[in-house]
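> Have a look at this fold, sequence not included:
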């Protein structure tokens, strides 16, 4: 009896990678619908009527993410499908709250801050689209590592110039050119993230493998401490000259976070935190404006000082768990309710549940950025995506922590929510870069382009 020949195993083919653009389109439409509903709710609560300009404002806002969605289909069809809807929803809710503050101050739909913010939103989304079209491969940015460093330092130092620099509310963070005001530090964080990623991808072996162990920590060589000491010195310079604890914490925390991702050494976090605490304590002892911030943080209800933090806390307390409802609270009593204290405004009218939902959106945005970093197949993309994600996370922590008295109050803006064009421009460009990196990470191997820095495919991306 002869046995039948054993069947040859069938060839395993790779699964087709889904682009996720349909999911993105549905979520973008859903996000715009939520914004439209919130806009209508504000008008009914404050004016007891439907807004006559709802289709104009919501329609104009809705066209912007849909146009960017078309650009993604054209230039980055495998990009992460959740980044654009999350940014759209946060940006739209920020517009709604700014409009709500305008109504409480008697400003119309064309002469209020919300109208300018909508124009800035259009410019920011356009810049994100340009970034996606021009930067067709994020690895090209590695060529400009030290150029990005120079640009970042120049942007940070611009507010110190005597002509264009401008001091507002005790912090020197702005420049004014004619009728326009800009916060260059928002754009500097992008340039410095590119520099940190390009520098550390080259030096991470020396930083992670060389050194001595002490008490369970891998201590670096003295000469390897140079970069972190320079970053620490820059953060202290910002703290002293610009009187801004938030920007100092943001830039130094960004460098330490990217350094940890590059080396996976806990010792760098310990060294970084120790340096920052030492610098902050020294600044507190030497400079009066830092002492005022700390005093306000420790006792916001003390007589004879600013009641800014106290009013923010009372607004959050008034909102309770479920909030007063959009248009039903008194957020305009708090100082800067549409910019520095926009989180307190949302906390009062949406309550703790609504505020937690918004923080969950930020957490999801950061998670998608870190997921992009994990999926990237080369070191520069990993560090750049992680740095961009940590930038958003640190900025949210600094501003929310200041409002809720976790840390001293700072003058940073809340990404996508606060009124201000500089912040919108920077954060939409960050989203565009994350979309570009995620497109490369999720793209099938057969469709990936050659490495522009070497004119060949990356070794881990060659089809076996």
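Received the coordinates, thanks. Only a predicted model underlies this, so the values are computations on that prediction, with no experimental measurement involved.
> switch to C-alpha atoms for all contacts and neighbour counts from now on
Fine.
> how far does the helix or strand containing residue 425 sit from the chain's center?
Element membership for residue 425 (DSSP states H and E) is helix 421-442. Computed by C-alpha atoms, centre = their mean, to the nearest Å, the separation of helix 421-442 from the middle of its chain amounts to 9 Å.
> Check stretch 408-415 too.
Worked out by C-alpha atoms, centre = their mean, stretch 408-415 lies 12 Å from the chain centre.
> Next: stretch 317-325.
For stretch 317-325, the distance to the chain centre is 27 Å (C-alpha atoms, centre = their mean).
> now swap in stretch 88-99 and tell me
Computed by C-alpha atoms, centre = their mean, the separation of stretch 88-99 from the middle of its chain amounts to 16 Å.
> Likewise for stretch 337-355?
In terms of C-alpha atoms, centre = their mean, the gap separating the centre of stretch 337-355 from the centre of its chain is 18 Å.
> Also stretch 43-56?
Distance of stretch 43-56 from the chain centroid (C-alpha atoms, centre = their mean) equals 31 Å.
> what comes up buried for that stretch?
Counting neighbours by 16 or more other C-alpha atoms under 10 Å, one finds that the buried residues in stretch 43-56 are 43, 45, 51.
> any idea how far the helix or strand hosting residue 371 is from the chain center?
Taking DSSP H and E as the criterion, residue 371 maps to helix 342-375. How far helix 342-375 lies from its chain's middle: 11 Å, per C-alpha atoms, centre = their mean.
> which of the residues in the helix or strand following it are buried?
Downstream of helix 342-375, the next assigned helix or strand under DSSP H and E is helix 379-403. Across helix 379-403, burial judged by 16+ other C-alpha under 10 Å covers 379-400, 402-403.
> returning to that earlier point: can you give me the angle the helix holding residue 425 makes with helix 342-375?
20 degrees (axes from the mean of the first three to the mean of the last three C-alpha atoms, to 10 degrees).
> What helices and strands are in contact with helix 421-442?
Applying 3 or more C-alpha pairs under 8 Å, 6 or more residues apart in numbering; DSSP states H and E, we find helix 421-442 packed against helix 83-104, helix 113-134, helix 184-209, helix 342-375, helix 379-403.
> Give me the angle between the helix or strand that the second one is followed by and helix 184-209.
In other words, helix 113-134. Scanning forward in sequence from helix 113-134 by DSSP H and E, the next helix or strand is helix 145-157. For helix 145-157 against helix 184-209, the angle by the same axes, to 10 degrees is 140 degrees.
> returning to what we had before: looking at the helices and strands packed on helix 421-442, spot the one closest to residue 239.
Minimum separation from residue 239 across the helices and strands packed on helix 421-442 (C-alpha to C-alpha) falls at helix 184-209, 12.9 Å.
> got another, please set it beside the one above:
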């Protein structure tokens, strides 16, 4: 083991985070004002309320981070806040066209999500504690995924049974269930990765796993197909299985798991296509949305979204100057099409770049943290965002069949916002440990020993 002693001590960079939060809110407020000027010819009445509320929430979370996670990644919160703010702007623009008040509700949901994120940072001071609840997280995740099937509690919305009725509102438990499932996968794979990666026959250059080691991926596949069968939720089943395969590859670095996962995915798609009419309809809409038999029915939403994005072109019609309200569920399922119409391809690409930065910071956290559980947890959370963005944007643009998921942090929906902000909070917690400087070592003192989970053969000791 080589010991490297350096006098460098990284700062917390909380000042940089504060500056980025102010810039994020300023950009959101400017866009909010442009919508009001374009639609009504005057600044929106609620500009100060929305802008002040968003800034207050961002500053409150910033203060919590300073106290509870001072070394956390300084870019995560500003990027998440900016995406959230852009979503508020577009929802407000649709409110003006449809005479609704979804933006105020979205701000309330944002407050709940940010407060929950701050509370999680205060309560959970070390992400490694979650490893003790690996199988508890599995049970919680499965219960949350299956709650919509409970008679009298679950609700069917547009053919999918993914909601539960809480009396005053509805909730989509899968948004929290995916977080619990990621915790379980991380805890399980950090223990089983040696068996899954080192043992098995080699066929055609690929080291295949033993038959008994296929159990976990088969269970994940059966569970995802079960969600698709009973809840008719193509998006959640795809996200659930995709996260597991991605984390399995990160844990084992074996391409064979990707090959097996893709094979099972194709098999599941073929089975679903043969058994379920709503899956066949979505595939038909994907292959030929302009079919005269579909254009006034199943493919109407997709076609209207495509027309809107085509009308936006490269630079868009301008905020407040398009017609995104003619697309059904423009504030939730098709908010990507709404942004594409008024911001154009350039604006939509800029939003996707923001998501790319968010995912990159998550993966960077996974690389930087030492413990194996933290690596898998951060990677799984980052992949959950990346997969969800790909599935939603791909469905709206016609790259893949439409699934019904919503864009994290951007689309209207309290469940999605709560789950997304909790994901950000967990990434903040892991990044705090990843970026925290090591304890100083006095000259002549022995270097600290590596923990059993430390995979880095070089110990770096930073002095203040």
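That came through, no problem. Quantities reported herein were computed from a predicted structural model and do not represent experimental measurements.
> So residue 411 of structure 2: helix, strand or coil?
coil (DSSP: H, G, I helix; E, B strand; the rest coil).
> Trace it over to structure 1, please.
Per TM-score structural alignment, the equivalent position to residue 411 of structure 2 in structure 1 is residue 418.
> ok, now how distant is its match from residue 239 of structure 1?
Relative to residue 239 of structure 1, residue 418 of structure 1 is positioned 22 Å away (C-alpha to C-alpha, to the nearest Å).
> ok, now which ones touch the aligned partner of residue 59 of structure 2 in structure 1?
Matched by TM-score structural alignment, residue 59 of structure 2 corresponds to residue 66 in structure 1. Applying C-alpha atoms under 8 Å, 6 or more residues apart in numbering to residue 66 of structure 1 gives the contacts 25, 28.
> So residue 66 of structure 1, which state does it fall into?
helix.
> The most centrally placed residue in structure 1 and residue 366 of structure 1: what is the separation?
Geometric centre of structure 1, nearest residue: residue 392, 2.8 Å, by C-alpha atoms, centre = their mean. Separation of residue 392 of structure 1 from residue 366 of structure 1 (C-alpha to C-alpha) stands at 7 Å.
> and if you look at residue 186 of structure 1?
For residue 186 of structure 1 relative to residue 366 of structure 1 (C-alpha to C-alpha), the value is 18 Å.
> Equivalent analysis for residue 257 of structure 1, please.
13 Å.
> do residue 165 of structure 1 as well
For residue 165 of structure 1, the distance to residue 366 of structure 1 - C-alpha to C-alpha - is 32 Å.
> Likewise for residue 311 of structure 1?
Counting by C-alpha to C-alpha - residue 311 of structure 1 and residue 366 of structure 1 are separated by 30 Å.
> The residue nearest to the centre of structure 1 and residue 415 touch, don't they?
Yes - between residue 392 of structure 1 and residue 415 a contact is recorded at 7.1 Å, counting by C-alpha atoms under 8 Å.
> how about the strands in the stretch 201-350 of structure 2?
202-203, 206-207 (DSSP state E, counting those that start in this stretch).
> looking at those, which is buried most?
Of the strands of the stretch 201-350 of structure 2, the one with the most neighbours on average (mean count of other C-alpha atoms under 10 Å) is strand 206-207, at a mean of 16.
> Now do the same for the alignment partner in structure 2 of residue 39 of structure 1: helix, strand or coil?
Aligned by TM-score structural alignment, residue 39 of structure 1 pairs with residue 32 of structure 2. Judged by three-state DSSP, the three-state class of residue 32 of structure 2 is helix.
> wait, residue 32 of structure 2 sits on residue 46?
No - contact between residue 32 of structure 2 and residue 46 fails when scored by C-alpha under 8 Å: they sit 9.4 Å apart.
> Pull up the gap between residue 378 of structure 1 and residue 27 of structure 1, please.
Distance from residue 378 of structure 1 to residue 27 of structure 1, by C-alpha to C-alpha: 30 Å.
> wait, the match of residue 411 of structure 2 sits on residue 344?
No - using C-alpha under 8 Å, residue 418 of structure 1 makes no contact with residue 344, being 11.2 Å away.
> okay, the helices and strands packed on helix 421-442 of structure 1 in TSV with distance to residue 435 of structure 1 next?
As requested, those are exported to TSV (distance: least, C-alpha to C-alpha, whole Å):
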stretch	distance to residue 435 of structure 1
helix 83-104	7
helix 113-134	8
helix 184-209	15
helix 342-375	9
helix 379-403	10
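> among those helices, which is nearest residue 22 of structure 1?
Per C-alpha to C-alpha, nearest to residue 22 of structure 1 of those: helix 83-104, 11.8 Å.
> so where is that closest one in structure 2?
With TM-score structural alignment applied, helix 83-104 of structure 1 matches the range 76-97 in structure 2.
> what residue of structure 2 takes the place of the residue nearest to the centre of structure 1?
That one, residue 392 of structure 1, aligns with residue 385 by TM-score structural alignment.
> was I right about its match contacting residue 408?
Yes - using C-alpha under 8 Å, residue 385 of structure 2 is in contact with residue 408, at 7.1 Å.
> Not counting its neighbours along the chain, what's nearest residue 35 of structure 1?
The shortest distance from residue 35 of structure 1 to any non-neighbouring residue, by C-alpha to C-alpha, 6 or more residues apart in numbering, is to residue 92 (5.6 Å).
> what about that neighbour, distance to residue 39 of structure 1?
Taking C-alpha to C-alpha, one finds residue 92 of structure 1 at 9 Å from residue 39 of structure 1.
> swap in residue 140 of structure 1?
41 Å.
> ditto for residue 80 of structure 1
Going from residue 80 of structure 1 to residue 39 of structure 1 by C-alpha to C-alpha gives 28 Å.
> residues in structure 1 matched by stretch 225-232 of structure 2, start to end?
By TM-score structural alignment, stretch 225-232 of structure 2 lines up with residues 236-243 in structure 1.
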